[in-house]
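Peer 1: Have a look at this fold, sequence not included:
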């Protein structure tokens, strides 16, 4: 089992989760973070830190977010690791809670 970043992170990209990750498993894209499933040690620390409530265990993933398992695996192979907290995107607070954001994903 691994943890998965869902589309709730898109256009927010809060990086509070990165600060607590003991193995640096997060990867950063233009407007989204993903978790490298090969690096994640299932510690759960990132879940409570995410202001957008975008991180779930693979076993607890909402049905409408199942595609994010493959998305995290795919993008974690091409995006670079992020190991330090950064400011969120400028309009992140406006996007928290917005549904169906997959169409806004920038690769």
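Peer 2: It's in. Note that this is a predicted model, so its numbers are computed, not measured.
Peer 1: Please make it C-alpha for all contacts and neighbour counts, starting now.
Peer 2: Fine.
Peer 1: the longest helix in this protein is where?
Peer 2: Looking across the chain with DSSP state H, the single longest helix is helix 67-76.
Peer 1: Would you map the strands across the protein?
Peer 2: Taking DSSP state E as the criterion, the chain carries its strands at 3-5, 26-28, 33-35, 55-57, 80-81.
Peer 1: Columns mean neighbour count and distance to residue 68 on top of these, output as JSON lines?
Peer 2: Output for these, formatted as JSON lines (neighbours: other C-alpha atoms under 10 Å; distance: least, C-alpha to C-alpha, whole Å):
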{"stretch": "strand 3-5", "mean neighbour count": "28", "distance to residue 68": "7"}
{"stretch": "strand 26-28", "mean neighbour count": "22", "distance to residue 68": "14"}
{"stretch": "strand 33-35", "mean neighbour count": "28", "distance to residue 68": "9"}
{"stretch": "strand 55-57", "mean neighbour count": "20", "distance to residue 68": "10"}
{"stretch": "strand 80-81", "mean neighbour count": "16", "distance to residue 68": "18"}
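Peer 1: take the one below as the second:
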């Protein structure tokens, strides 16, 4: 169950999540950070650090942001 960074990150791009990730699976894109789902170890360290509550387990992404699950994967394949 990898974590996903959704729409609230756009425009904020606070790096607090990057700093706490023990496996360095969070990367910067043009408009947001994203999590590489193949590298994420599901530790959850990033979720409470996000000041805009943009990080969710992939099974709990709000329906209006469900396309961010695929977006994180596509960005990681870059």
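Peer 2: Sure thing, it's come through. These figures come from a predicted structure and were not determined experimentally.
Peer 1: Need the TM-score between these chains.
Peer 2: Superposed pair, TM-score by TM-score structural alignment, normalised by the length of structure 2: 0.96. Supporting alignment: 78 aligned residues with a C-alpha RMSD of 0.7 Å.
Peer 1: And the strands of structure 1: which comes nearest residue 70 of structure 1?
Peer 2: Closest of the strands of structure 1 to residue 70 of structure 1 is strand 3-5, at 9.4 Å (criterion: C-alpha to C-alpha).
Peer 1: Please name the spatially closest residue to residue 51 of structure 1 (chain neighbours excluded).
Peer 2: Spatial nearest neighbour of residue 51 of structure 1, excluding adjacent residues (C-alpha to C-alpha, 6 or more residues apart in numbering): residue 14 at 7.1 Å.
Peer 1: Correct me if wrong: that neighbour contacts residue 54.
Peer 2: No - assessed by C-alpha atoms under 8 Å, residue 14 of structure 1 is found out of contact with residue 54, at 9.8 Å.
Peer 1: State the number of residues packed around residue 58 of structure 2.
Peer 2: 18 (other C-alpha atoms under 10 Å).
Peer 1: That one touches residue 5, doesn't it?
Peer 2: No - counting by C-alpha under 8 Å, residue 58 of structure 2 sits too far from residue 5 to count as a contact (9.1 Å).
Peer 1: any common contacting residues for those two?
Peer 2: Both residue 58 of structure 2 and residue 5 are contacted by residue 69, under the criterion C-alpha atoms under 8 Å, 6 or more residues apart in numbering.
Peer 1: Tell me how many other residues crowd residue 63 of structure 2.
Peer 2: Residues lying near residue 63 of structure 2 (other C-alpha under 10 Å) number 8.
Peer 1: Residue 67 of structure 1 too?
Peer 2: For residue 67 of structure 1, the neighbour count with other C-alpha under 10 Å is 12.
Peer 1: Which among the strands of structure 1 is found nearest to residue 18 of structure 1?
Peer 2: Here strand 26-28 is closest among the strands of structure 1 (C-alpha to C-alpha), at 6.5 Å.
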